[in-house]
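# This is a predicted model, with the sequence first.
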Amino acid sequence: MLRFRKKNNKAKGLVAAHISHEGVAVASVSLAGKLRKLSNVAFLSVNDPLTHSQSVAAEILNLGLEGSRCSLVLSAGEYQLLLVEAPEVPKEELKEALLWRVKDLIEYSTDDAIIDFIELPEDAFKGRGKMLYVVAADRNLVEKRTAWLESIHLEPACIDVPELALLNIAEDLCEVEAGTAILYLNEQQSIINMMSLSSLYLSRALSYSHSSQIDNAVLDLQRSMDYFESQIGKPPCLRIVVMPLQVGETPLMMELRDNLGADVQSLDLGDVIESETPLTIDLQQRCFLSIAAALRNEGAK
């Protein structure tokens, strides 16, 4: 999403990065034919990395990733994901039409907005027009982030957002028609993606701490599952996949099992992705979004 023009060079495989206050999570992918393999996964512990780019650059150099093309995953508050009805215009005019459709929903002027979109399946909203999700970000913020990537010796390739990065992992887990709820847990903003036949039908952000508001998290997931069945008209959700891998039977996992009529699983990336770096629980929890973004299909628009 929010792709940038690629430069012609001899860059290495795709690297993905996600910034937090404590550091930068990075993951890189190498290709062997059609097989994608994680060649590097690391969390670079640098306090306030946006203002300490030299320290991050040194870590990137140590990992041998300098010069690589990079997908940067934005964090909560740095973008908006908006559900809108698709304008009836030719495809080449769609982005411009969408920009005007969301102009009253975004927090900056249309001149400062960068947008992209993901189309939903034809049956996503019965009785309504064709729907899609628009991703919008402030051009000024994006330019600052790409300049930061260049300062740490990575080449900006694209900007991603968590809801869509998660699809790179979830699509292969949701190949049946029966609904699957993907629950990505983060203390700042958790995400619910409702999926069927490897397609996204509904995405919701939970802007609160899931560990301190367990009842709310369970209720919001229940409401999403009910909406998926009653309003979208899909088969009942039979499985809930929790990401990243949880440590033991957490209070939230127990509440999900006790209150929702679905099989609750916690995903271990080591079971579904080949990696040269051992995917410990700590690495999975710190680097999940960067791993997901690194696995993007480069042929996707």
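Received the coordinates, thanks. Because the structure is a prediction, the values reported are computed rather than measured.

# For the rest of this, base every contact and every neighbour count on C-alpha atoms.
OK.

# in the protein, which spans are strands?
Under the criterion DSSP state E, the chain contains strands at 15-20, 23-32, 35-45, 69-73, 80-85, 113-119, 131-138, 155-160, 179-184, 190-196, 199-206, 237-243, 263-266.

# Which of the residues in the last one are classified as buried?
Neighbour counts using 16 or more other C-alpha atoms under 10 Å place 264-266 of strand 263-266 among the buried residues.

# With respect to H21, which of those is nearest?
For H21, the closest of the buried residues of strand 263-266 turns out to be S266, at 25.9 Å, with distances computed as C-alpha to C-alpha.

# Quick one: residues contacting the nearest residue to the closest one once chain neighbours are set aside.
Closest residue in space to S266, ignoring its immediate chain neighbours: V242 at 4.6 Å, by C-alpha to C-alpha, 6 or more residues apart in numbering. Residues in contact with V242, defined by C-alpha atoms under 8 Å, 6 or more residues apart in numbering, are 182-185, 264-267.

# what about versus this one:
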Amino acid sequence: MGLAQDGSVLLAVEVVHGEGRPAVQWAGRVDASSLSNGLQTLNRQRRLNTAKLVGLLPSDAARLVAIPAPDVPRSEWADALRWSLRDHVDFEVDDALIDVLEVPEATQLRQSRPTLTVVLPREKFVQVQTDADDAGLHWTALDVPETALRNVSALGEEEGKAHALLAFGEASSLLVITYQGELVMARHIEVQGTAMTSSSESREGALSRASLEVLRTIDTFERMHSEVSLQGLSVVLPPGSGEDVLPLLSDLIYVPVRAFHLSEWIDLSALGEAHPWLTSGVNLADLCALGAALRPMAEAAGRQQLRFVDEREAAGAGGPWSAQMGLRWVGIVAAVGVSVGVGLSLWASHATTRAQQVEAELAQLQRSVSEPQASNVTRELEELQRKEAVQTQLRQVLQGNVSATSMGYSDLLVSLGRQTQPGLWITGLKVRGDGRDLELSGRMTSPSLLPAYLRRLEKEDRFRSRRFAQIEMRDTVMEEGSAPSGVTEFTLRGRDAAERMATQKETP
């Protein structure tokens, strides 16, 4: 199943692969203020826990860079290219995830081996993994729009020829050229799909800009990949496009131009009329979700696939913590705290009953003794008085502990369990005495999440009267000398805990 977020909507397409054309078995779209919320909503509707989910990264998440292959074994390309990529992207590549797609050698006469290298910043990878985990799901794979659209373009290829596919989206458009099912070239074009449905003047201007970018790409393809001819360009026209769009493009572009009809390449009969957004017209996001769902079919055909491997996780460092995982641990700790509190309550009740029995025996003995008795009676009275003092002291101590534990500590844990913040999770809680000596620690993907979390926490009765007097934050570093992991650790301390910490530091 392929999933792609298009603005505030999450698209999902499930495809089955047989001997003939691939067929869309199910399609859906849900409102999604965030990827995590959309996945949770979709999971309630479709039960995605057992599905193989292929997630589409946003177009601005990763960078696709055309760069020659290094002179090292294929398995070492990603590491060898890391240093060269510094000049091609505007973010740090030291801890970025990198994968390399090789361009088919049959397209050119040159001795060099061109590649299309995809660079994904670690924080983007962590965020999309955390969103899935918050929804109780797991990604089978992650794709980028270029490779997803490649899977669709490959369906329209003629034997021995390359094929170009242009799709218009809400924010921009994407052009890909494929050969033998592999991606050869890709270009993002800053032309919105809404321009195709606007006034004639605006439409003609947008088509002129798009045609110029298409011509530049085709010219570069023919110079670099002269051993393969281009069969033509298929254009995905947005719903409501003017009738003159295709003729205008045909006049501006010298290769054959034809309209893209999804039903010619993919069987949509199972949908009926239930999903007009697929059957009557599609845009770039729809095709990318469909292309992500076609990944198993492309992989079975032996085509290269992106595999973003987190080396830190593979080395045993573990995946990103999520808010749901933190909530699970808080729930476990809360359950343990409540159990301990109930146990202490029962113990205190038994001790209180025993103390009352001792008091009754003592009162009866005191009433029966009106005159000085023999020494053995005096000793027994003194022993009973001593027992009474011990039982009274024990009852007072237990009542204090039960109050602090069953009422104070468990309520703190339950309050933490009720308040969750995507991207922020609690890893530790230390409480002493009556709860005023409190220390709370956790992790977050961005420091900007902490103020909002504290405001929500103040709404809880057990935290409304508490104020944190000290905060510590530091970037998480997996190994000494390595770059930060993109996750920030924080520690919050109450007044008593902060004073105790300061006293410990001052003590030599």
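Now that the structure is in, tell me what you want to look at. Computed from a predicted model, the values in this text were never measured in an experiment.

# TM-score for this pair?
Overall, the chain-to-chain superposition scores 0.83 on the TM-score scale (TM-score structural alignment, normalised by the length of the first structure); 284 aligned residues with a C-alpha RMSD of 2.7 Å.

# Quick one: map the residue nearest to S266 of the first structure onto the second structure.
When the structures are aligned by TM-score structural alignment, the residue of the second structure matched to V242 of the first structure is V235.

# which residues in the stretch 101-250 of the second structure form helices?
122-134, 145-153, 200-224, 245-252 (DSSP state H, counting those that start in this stretch).

# okay, those helices, which one's buried deepest?
helix 145-153 (a mean of 26; mean count of other C-alpha atoms under 10 Å).

# residues in the first structure matched by that helix, start to end?
Going by TM-score structural alignment: helix 145-153 of the second structure matches residues 162-170.

# What of stretch 348-366 of the second structure?
The alignment of stretch 348-366 of the second structure onto the first structure (TM-score structural alignment) finds no residues at all.

# got the contact list for that stretch?
Contacts made with stretch 348-366 of the second structure from outside it, assessed by C-alpha under 8 Å, 6+ apart, are listed as 381, 384-385, 387-388, 391-392, 394-395, 398-399, 402.

# Since PyMOL is what I'm using, could you give me a select command covering the residues you listed, but only where they're buried?
Selecting only the buried members of the contacts of stretch 348-366 of the second structure in PyMOL, with burial defined as 16+ other C-alpha under 10 Å, works like this:
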select buried, resi 381+384+387+388+391+392+394+395+398+399+402
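
# neighbours of the aligned residue in the first structure for P68 of the second structure, just the number please.
Across the two structures, P68 of the second structure finds its equivalent in E85 of the first structure, going by TM-score structural alignment. Using other C-alpha atoms under 10 Å as the criterion, E85 of the first structure is surrounded by 16 other residues.

# Keep only the contacts of V242 of the first structure that stay in contact in the second structure.
For the contacts of V242 of the first structure, the contacts that persist in the second structure are 182-184, 264-267, with contact defined as both residues aligned by TM-score structural alignment, their matches' C-alpha atoms under 8 Å.

# quick check, nearest of those to A32 of the first structure?
For those, the nearest to A32 of the first structure is L267 (24.7 Å; C-alpha to C-alpha).

# aligned partner of the closest one in the second structure?
By TM-score structural alignment, L267 of the first structure lines up with F260 in the second structure.

# can you give me the helices for the stretch 251-400 of the second structure?
When secondary structure is read from DSSP H, counting those that start in this stretch, the stretch 251-400 of the second structure shows helices at 262-265, 276-279, 284-293, 295-300, 311-312, 323-368, 375-402.
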